[in-house]
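Chemist: next one to model:
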Amino acid sequence: MDKKAYEKELIRLQVELCHLQAWVKKTGARIAIIFEGRDAAGKGGVIKRITERVSPRVFRVVALPAPTDREKTQMYMQRYIQHLPAGGEIVIFDRSWYNRPGVERVMGFCPEEKARRFLEQTPRFESALIEGGITLLKYFLDVSEEEQERRFHQRVKDPLRQWKLSPMDIESFNRWWDYTKAYDEMIRATDTRHAPWWIVPSNDKKRARLNCISHILSSIPYERVPFDKPKFGKRQRRPNDFVDDVTPRNIVPEVLAGAGP
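Modeler: Just a heads-up that it's a prediction; the model follows:
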């Protein structure tokens, strides 16, 4: 996709996200957005473009680590429920409770019986969230085998991306068809009328980002909230008795020759 066209449309969508943010704050809306998908499908890139121009106090990203020993003894949904949005919040789950029928199931971290019970119970759980007033959006980013492999090799070569290559990524590379089977069953079982899955083809990252953000905006019936321009008034005058602090301080040194302030 043409870079200039992409950047122009991205800015336009990010302006709309700011309008959405103002509406959410004013109305006290509660929105939860789930991002799932193949490893290296671009979830992080979409989330970054959603959040880079808005307030982290309204758009809150939840990316939970592996459960602790204590959390392993709790109800499975318990560690996620505490992160659900309060009034005036949009919570973005960078992976979610769908870890259970995905990576946990494929890697044998949970028994098959528990994974199947999850698939049976989750539609009722999500229905309760929606009945309680939460707007729930679910996105699955999909990428081809060839493109995933290209991105993995790109991570190996790039020091800025090597941290993205985890042992679970290597396993997902080796177990492509195990994950395909698990994801297909997950989507069939939990793609409901009240909480449908939206598939995001993401071989083209730029198009995936624009398509996904546009769909989020079109799925929430927000309205533009008029912006009240503040009146700054006049600054204080420097007090006659003010004395400059001349104590030596540590100043961060310049690293570029000839760089100015």
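Chemist: C-alpha from now on. contacts and neighbour counts both.
Modeler: Noted.
Chemist: what segments of the stretch 151-261 of the chain are helices?
Modeler: Per DSSP state H, counting those that start in this stretch, the stretch 151-261 of the chain carries helices over the ranges 167-174, 176-190, 205-219.
Chemist: closest one to Val61 among those helices?
Modeler: Counting by CA to CA, Val61 lies closest to helix 205-219 out of those; the figure is 15.2 Å.
Chemist: now that closest one: buried residues?
Modeler: Neighbour-count burial for helix 205-219 flags 205-206, 208-210, 212-214 (criterion: 16 or more other CA atoms under 10 Å).
Chemist: compute the number of surrounding residues for Val200.
Modeler: 20 (other CA atoms under 10 Å).
Chemist: is it in contact with Asp142, as I believe?
Modeler: Yes. Look at Val200 against Asp142 with CA atoms under 8 Å: they come within range, at 6.0 Å.
Chemist: thinking again about what came up before, I'd like the helices of the stretch 151-261 of the chain laid out as CSV, including distance to Gln154.
Modeler: What follows is those, written out as CSV (distance: least, CA to CA, whole Å):
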stretch, distance to Gln154
helix 167-174, 13
helix 176-190, 18
helix 205-219, 14
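Chemist: among these, which comes closest to Arg79?
Modeler: For Arg79, the closest of the helices of the stretch 151-261 of the chain is helix 176-190, at 19.9 Å, according to CA to CA.
Chemist: show me the contact partners of the closest one.
Modeler: With CA atoms under 8 Å, 6 or more residues apart in numbering as the test, helix 176-190 has contacts from 101-103, 105-106, 119-120, 122-123, 145, 172, 196-197.
Chemist: and this one, so I can compare the two:
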Amino acid sequence: MNQNSEGKSVIDKLNTKIGIKGLFAKDAISIERALRIHDYEKKLKKLQVQLIKMQASVIEKNERVIVIFEGRDAAGKGGAIRRITERINPRHFRIVALRKPSEEERSQWYFQRYIKKFPKAGEIVFFDRSWYNRAVVEPVNGFCTKEEYDIFMNQVNDFEKMITQSGIRLVKIYMSINKKEQAKRFEDIKKNPLKQWKMTSVDESAQELWDEYTVYKAKMFENTSEGAVPWKIIKANRKTSARIASIEYLLSQIPYDKSREV
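Modeler: Predicted structure coming up:
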């Protein structure tokens, strides 16, 4: 009987609530998928314990943490954020997903609406898309002028240096998927009445504008390669592995006592 490093056989894994759930997760029964889900759920639980420890350290030390998630539409940013936050203390984190700017906000300094959402002492703020909208989404879709785009690109590195020099920890994650996977996810969203609200006019044009997004994404990475905070690019064609990688990277960026009791 095949066993893994923990000494569990395939039958042992399948004979659990997680294993059974994974086995019948879709119409076609798949032992491979069930084992993958079992291992993912077990690893996720362990990492979520570490997230609780990390957050406790942030609270005790009065640290301020910003985590930004960027990536193409349907790349899995929201799903990764949900797995990170579902077990930690809800009183000490916020998820920010800003709507398009109001007329008043458009008259302000571009970064101002984001600064208003920055963390207080002992808090973590997750941005589901961030100021980097102006680096990719806005110019691709004609939501900003070339002058506004150029000003942003000239200011963003200094802006982030100001953030980190003020004592805020900044973590930048980019979820990367290919064109075929994005198309598949869009189809899944359209077919699911519980997810159809996720589709926007911007999403609808994402496949058609794929190459334009690629050009501006490359410019963003090139422009910020010398910035104060590096990007972590995570391959996200498989949602489960991307979520695990996101959590592992976040934990690696925030110092905390891994052996503390929770």
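Chemist: overlay them and tell me the TM-score.
Modeler: The TM-score (TM-score structural alignment, normalised by the length of the first structure) is 0.84; 228 aligned residues with a CA RMSD of 1.4 Å.
Chemist: in strands, which of the contacts of helix 176-190 of the first structure fall?
Modeler: Trp197 (DSSP state E).
Chemist: which stretches of the second structure form strands?
Modeler: Counting by DSSP E, the second structure has strands at residues 64-71, 93-96, 123-128, 169-176, 231-235.
Chemist: quick one: these as a markdown table, columns for distance to Tyr40 of the second structure too.
Modeler: Below are these laid out as a markdown table (distance: least, CA to CA, whole Å):
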| stretch | distance to Tyr40 of the second structure |
| --- | --- |
| strand 64-71 | 21 |
| strand 93-96 | 24 |
| strand 123-128 | 23 |
| strand 169-176 | 18 |
| strand 231-235 | 16 |
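Chemist: count the residues that sit near whichever residue in the first structure pairs up with Arg238 of the second structure.
Modeler: For Arg238 of the second structure, the aligned residue in the first structure is Asp204 (criterion: TM-score structural alignment). Neighbour count of Asp204 of the first structure, defined by other CA under 10 Å: 13.
Chemist: Asp204 of the first structure and Arg151 of the first structure, how far apart?
Modeler: For Asp204 of the first structure, the distance to Arg151 of the first structure (CA to CA, to the nearest Å) stands at 12 Å.
Chemist: can you flag which of the contacts of helix 176-190 of the first structure belong to helices?
Modeler: 105-106, 119-120, 122-123, 145, 172 (DSSP state H).
Chemist: of those - the most surrounded one?
Modeler: In those, the most neighbours by other CA under 10 Å go to Val106, 23 neighbours.
Chemist: just give the closest residue to the aligned partner of Arg87 of the second structure in the first structure, not the sequence neighbours.
Modeler: Mapped onto the first structure by TM-score structural alignment, Arg87 of the second structure lines up with Arg53. In space, and not counting its chain neighbours, Arg53 of the first structure is closest to Gln14: 6.6 Å by CA to CA, 6 or more residues apart in numbering.
Chemist: so what's that neighbour up against?
Modeler: Contact partners of Gln14 of the first structure, counting by CA under 8 Å, 6+ apart, are 49-50, 53.
Chemist: thinking again about what came up before, mind checking the strands of the second structure for the one nearest to Trp197 of the second structure?
Modeler: Using CA to CA as the measure, strand 123-128 is the one of those that comes nearest Trp197 of the second structure, at 16.3 Å.
Chemist: what's the mean distance for the closest one versus the first structure?
Modeler: Its matched residues in the first structure lie on average 0.5 Å from strand 123-128 of the second structure after superposition (mean CA distance after the TM-score superposition for the first structure).
Chemist: what range in the first structure matches that strand?
Modeler: Using TM-score structural alignment, strand 123-128 of the second structure pairs with 89-94 in the first structure.
Chemist: cool, stretch 198-209 of the second structure as well?
Modeler: Taken onto the first structure by TM-score structural alignment, stretch 198-209 of the second structure occupies residues 164-175 there.
Chemist: now render the contacts of helix 176-190 of the first structure as JSON lines, adding distance to Thr68 of the first structure.
Modeler: Output for the contacts of helix 176-190 of the first structure, formatted as JSON lines (distance: CA to CA, whole Å):
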{"residue": "Pro101", "distance to Thr68 of the first structure": "19"}
{"residue": "Gly102", "distance to Thr68 of the first structure": "19"}
{"residue": "Val103", "distance to Thr68 of the first structure": "17"}
{"residue": "Arg105", "distance to Thr68 of the first structure": "18"}
{"residue": "Val106", "distance to Thr68 of the first structure": "20"}
{"residue": "Leu119", "distance to Thr68 of the first structure": "23"}
{"residue": "Glu120", "distance to Thr68 of the first structure": "25"}
{"residue": "Thr122", "distance to Thr68 of the first structure": "22"}
{"residue": "Pro123", "distance to Thr68 of the first structure": "26"}
{"residue": "Glu145", "distance to Thr68 of the first structure": "32"}
{"residue": "Ser172", "distance to Thr68 of the first structure": "23"}
{"residue": "Pro196", "distance to Thr68 of the first structure": "30"}
{"residue": "Trp197", "distance to Thr68 of the first structure": "29"}
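Chemist: perfect, that will be all.
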